[in-house]
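In: Sharing a sequence plus its predicted fold:
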Amino acid sequence: PKEYYGEGLDPKVHAELKKAIAQYEAMGAEIVEISLPHTEYAVITYYIIAPAEASANLARYDGVRYGFRAANATSAPEMTTLSRTEGFGPEVKRRIMLGTYVLSSGYYDAYYKKAMQVRTLIRRDFDSAFAKCDVILAPTSPVVAYPIDGKMDPLSIYMLDVYTIPVNMAGLPGISVPCGFADGMPVGMQLIGKPLDEETMLRAAYTFEQANDYHKVLAPLGGNK
């Protein structure tokens, strides 16, 4: 997809993906360019729909029926408040707040309903693309892995999902396999399959793995095989 190989993709990641594409072509695959024009809206759409669903589902966590229960509460309302305060981390609370907002009166149609409509457009993009190809090859992440103690703001972290979120939005099978190294870290290649066609996607991934030894290098480090 041409939208996945433009601005925002680290040149080092792009270089390794180009090698993988060339290798697939050498093994007999036909490479065609496709377009997924609504890709730019995927992250925005996801972070409306997912928090909305999180808000609705996690509203059931009150410390009574299931989930974490605070130990020092003296009343039912206090137990609910403390259970949610102590049991949910910062990111969960952030998503609940955002989801509650987009589902609130006066904002549902403007945000959640609109996001669901865009989700349909994203799915249609993939339907059109799969009329031309069997498997889609894309980056897993736009950048090389950052240090475990790297400081990044939530928005920057959300944007790292720009290539993987559309797959989930469209309800498609996807897999990430290592395809090279940059700055001493593995570069992930994402393969996306047609609906209910995991077999073709897995065969394409397995064929690439058997032609390389990246998984053998990563195995002692706990990487994907």
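Out: Thanks, I have the structure now.

In: C-alpha from now on. contacts and neighbour counts both.
Out: Will do.

In: What ranges does this structure have for its helices?
Out: 11-26, 42-58, 76-87, 90-103, 114-129, 154-159, 165-170, 198-211, 214-218 (DSSP state H).

In: do you know which of those helices lies nearest Gly67?
Out: helix 76-87 (8.4 Å; CA to CA).

In: Kindly state the distance between the middle of the closest one and the middle of its chain.
Out: With CA atoms, centre = their mean, to the nearest Å as the basis, helix 76-87 stands 31 Å off its chain's centre.

In: Summarise which helices and strands that helix is packed against.
Out: The contact analysis (3 or more CA pairs under 8 Å, 6 or more residues apart in numbering; DSSP states H and E) places helix 76-87 against no helix or strand.

In: another structure for you, compare them:
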Amino acid sequence: AGISALGQTYYPPSLAAALDHTWRKDPVLYPERRLQRLIGEFSARNLEGRPYTRAQNVRATFVAAYDRALTDVDVLLMPTCLTTAPAYRERPDFPALLTWAEGNDDRAMGLPGLRNTLPFNYTGHPAITIPCGRSDSLPVGMQLVGRHLNEATLLRAGYTYQHSVPFDELIAVEATR
């Protein structure tokens, strides 16, 4: 939700207020927010913000580590997710949505699927994911990570990859019925 440059993050107050209003207005539409709010409230009441401030205080260490990794290369390539995509299942109507989300595995909230993407929200390094194949007929993505303010290199690398492989075949939707 913020604009990030060189590991410094700015969150526009108007955007935060609009999101908060939306989440409060129809919380059943955002079941993952309930857990985030509970964790946030617990942290505020019992830990007084210490985990957040510690995380912010070590951010520069993580930024520097990725900067060093990118010293001699233009782009880092890694899997986007550590697991394959979950198989498609019909989603129930909204009144049952919360029960559906809570009854699913942790991929219902994006974890552990986001484990490789979250560091770049934290460090501010640009990253892009590109479909690169399939595992058991489910899509697999590769993530490219670049230097700060060098999104153009990532886009060129993604474009080059897309035009070097049978990309239309990679991203084609397979019928499952």
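Out: Arrived safely. This one's a predicted model, so the numbers in the text were calculated from it and none came from an experiment.

In: one step back: so which of the helices of structure 1 gets nearest Ala138 of structure 1?
Out: Of those, nearest to Ala138 of structure 1 by CA to CA is helix 11-26, at 7.9 Å.

In: Would you check the span in structure 2 matched by the closest one?
Out: Using TM-score structural alignment, helix 11-26 of structure 1 lines up with nothing in structure 2.

In: What about the equivalent of Asp72 of structure 2 over in structure 1, how many residues nearby?
Out: Counting by TM-score structural alignment, Asp72 of structure 2 corresponds to Lys132 in structure 1. The number of residues packed near Lys132 of structure 1 is 11, by other CA atoms under 10 Å.

In: circling back to that earlier point, just put the helices of structure 1 in CSV and tack on mean neighbour count.
Out: Below are these laid out as CSV (neighbours: other CA atoms under 10 Å):
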stretch, mean neighbour count
helix 11-26, 16
helix 42-58, 19
helix 76-87, 16
helix 90-103, 17
helix 114-129, 18
helix 154-159, 11
helix 165-170, 20
helix 198-211, 15
helix 214-218, 16
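
In: Which one, of the ones you listed, ends up nearest to Gly188 of structure 1?
Out: The nearest among these, by CA to CA, is helix 11-26 at 8.3 Å.

In: what packs against the closest one?
Out: Counting by 3+ CA pairs under 8 Å, 6+ apart, helix 11-26 of structure 1 packs on strand 135-139, strand 174-182, strand 185-193.

In: Need the residues that contact it.
Out: Residues outside helix 11-26 of structure 1 that contact it (CA atoms under 8 Å, 6 or more residues apart in numbering): 5, 31, 137-139, 142-144, 179-182, 187, 189, 208.

In: Going through those, which ones are buried?
Out: With burial judged by 16 or more other CA atoms under 10 Å, the buried subset of those is 5, 137-139, 142-144, 179-181, 187, 189, 208.

In: follow-up on the earlier one: could you dump the helices and strands packed on helix 11-26 of structure 1 into JSON lines with distance to Ala42 of structure 1 added?
Out: Shown next, in JSON lines, are the helices and strands packed on helix 11-26 of structure 1 (distance: least, CA to CA, whole Å):
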{"stretch": "strand 135-139", "distance to Ala42 of structure 1": "15"}
{"stretch": "strand 174-182", "distance to Ala42 of structure 1": "16"}
{"stretch": "strand 185-193", "distance to Ala42 of structure 1": "16"}
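
In: So which of the ones you listed is nearest Ser104 of structure 1?
Out: So among the helices and strands packed on helix 11-26 of structure 1, strand 174-182 is nearest, using CA to CA, at 33.1 Å.

In: Provide the aligned range in structure 2 for the closest one.
Out: Counting by TM-score structural alignment, strand 174-182 of structure 1 sits on residues 127-135 of structure 2.

In: what's the mean gap between the matching stretch and the aligned bit of structure 1?
Out: Its aligned residues in structure 1 lie a mean 1.3 Å from stretch 127-135 of structure 2 after superposition (mean CA distance after the TM-score superposition for structure 1).

In: can I get the helices of structure 1 in a markdown table with distance to Tyr66 of structure 1?
Out: Formatted as a markdown table, these follow (distance: least, CA to CA, whole Å):
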| stretch | distance to Tyr66 of structure 1 |
| --- | --- |
| helix 11-26 | 44 |
| helix 42-58 | 11 |
| helix 76-87 | 11 |
| helix 90-103 | 17 |
| helix 114-129 | 30 |
| helix 154-159 | 29 |
| helix 165-170 | 28 |
| helix 198-211 | 35 |
| helix 214-218 | 39 |
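
In: How about Val118 of structure 1: what's its closest non-neighbour residue?
Out: Thr45 (7.0 Å; CA to CA, 6 or more residues apart in numbering).

In: hmm, I was thinking of Ser141 of structure 1
Out: The shortest distance from Ser141 of structure 1 to any non-neighbouring residue, by CA to CA, 6+ apart, is to Leu160 (5.9 Å).

In: Contacts only, for that neighbour.
Out: 141-143.

In: Now do Lys93 of structure 1 against Pro139 of structure 1, distance only.
Out: Relative to Pro139 of structure 1, Lys93 of structure 1 is positioned 30 Å away (CA to CA, to the nearest Å).

In: With Ala115 of structure 1 instead?
Out: Ala115 of structure 1 is 24 Å from Pro139 of structure 1, by CA to CA.

In: ok, now Asp127 of structure 1?
Out: Counting by CA to CA, the gap from Asp127 of structure 1 to Pro139 of structure 1 is 19 Å.
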